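K.L.:
Fold the following.
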Amino acid sequence: MLVGRLEIQLRLFECHSLKDKRSVIQSIVRKIEHRFPVSIAEVGHTESLERSTIGIAVVSNGHRHIEAVLDKCVDFIEFENSCEIIETEIEID
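P.N.:
Just a heads-up that it's a prediction; the model follows:
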């Protein structure tokens, strides 16, 4: 069994309150949960209006499958107009 972990640092646009930010993040989280077989949550910068860190995990028996799923998640987030990816970190154990 292999576990893949993806940490994504985001810069958020047009968030004037934490309520705005949480709405944007929850939208991204829900969309990814429905499209991909992953666990996802906001894991950092929870009190910042301009930044967020999202953690995504996937379990599989194949290294390539994990990479493919996590890459698709990154690609999906890149097309969100409400944020920009600053940094990604992938670890597979």
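
K.L.:
contacts and neighbour counts: CA atoms only from here.
P.N.:
Fine.

K.L.:
Could you list every helix and strand in contact with the host helix or strand of Glu33?
P.N.:
For Glu33, the element it lies in under DSSP states H and E is helix 18-35. If you count contacts as 3 or more Cα pairs under 8 Å, 6 or more residues apart in numbering; DSSP states H and E, helix 18-35 packs onto strand 39-44, helix 63-78.

K.L.:
Ile66 contacts Ser60, correct?
P.N.:
Yes: here Ile66 reaches Ser60: they are 6.4 Å apart, a contact under Cα atoms under 8 Å.

K.L.:
what's the overlap in contacts for these two?
P.N.:
Shared contacts of Ile66 and Ser60, defined by Cα atoms under 8 Å, 6 or more residues apart in numbering, are found at Val3.

K.L.:
neighbour count winner among those two?
P.N.:
Ile66 (22 against 12; other Cα atoms under 10 Å).

K.L.:
Find the residue at the geometric middle of this protein.
P.N.:
Closest residue to the average C-alpha location of the chain: Ile54 at 4.2 Å, with Cα atoms, centre = their mean.

K.L.:
I have a second one here; can you model it like the first so I can compare?
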Amino acid sequence: MIIGVVRCECMLYNAQSLKDKRAVIKSILTKAKQRFNISAAEISFHEAWQRTELVFTSVANEKVAVERELQKAIKLIDQNGDIERTETIFEWL
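P.N.:
As a prediction, this is how the structure comes out:
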């Protein structure tokens, strides 16, 4: 069994309030959980308007399957024009 974790630190340059930030984050996390075989959450910078850290986790029997799901989550972030990834860290357990 392979467990993959990807942490993405991101910037939201257009967010003018926590409400703006939460709308973007909630949309990404909800879509990721519904579409892919992953768990997702915001883990840092909860009170910062323009900064966040998201984490995505997947479990499967093969590393290829886990990596595929995590890459889909990263692509979901990259396709959203309101958020930009600044740092991405993969961890394998």
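
K.L.:
still on that earlier bit, give me the mean deviation of the helix holding Glu33 of structure 1 from structure 2.
P.N.:
When structure 2 is superposed, helix 18-35 of structure 1 averages 0.9 Å from its matched positions, counting by mean Cα distance after the TM-score superposition for structure 1.

K.L.:
For that helix, buried residues please.
P.N.:
Residues 21-22, 24-25, 28-29, 32-33 are the ones in helix 18-35 of structure 1 that count as buried (16 or more other Cα atoms under 10 Å).

K.L.:
ok, and the closest non-adjacent residue to Ala40 of structure 2?
P.N.:
Phe56 (4.5 Å; Cα to Cα, 6 or more residues apart in numbering).

K.L.:
OK, contacts around that neighbour?
P.N.:
Each residue near Phe56 of structure 2 by Cα under 8 Å, 6+ apart is listed here: 5-7, 38-41, 70, 73.

K.L.:
repeat that with 7 Å
P.N.:
Counting by Cα atoms under 7 Å, 6 or more residues apart in numbering, Phe56 of structure 2 touches 5-7, 38-41, 70.

K.L.:
Also Thr57 of structure 2?
P.N.:
Contacts for Thr57 of structure 2 (Cα under 7 Å, 6+ apart) come out as 4-6, 38-40.

K.L.:
could you check the distance from it over to Ala48 of structure 2?
P.N.:
As for Thr57 of structure 2, its distance to Ala48 of structure 2 is 23 Å (criterion: Cα to Cα, to the nearest Å).

K.L.:
The host helix or strand of Ile86 of structure 1 packs against which elements?
P.N.:
For Ile86 of structure 1, the host element (DSSP H and E) is strand 83-92. Helices and strands touching strand 83-92 of structure 1, by 3 or more Cα pairs under 7 Å, 6 or more residues apart in numbering; DSSP states H and E, are strand 2-12.
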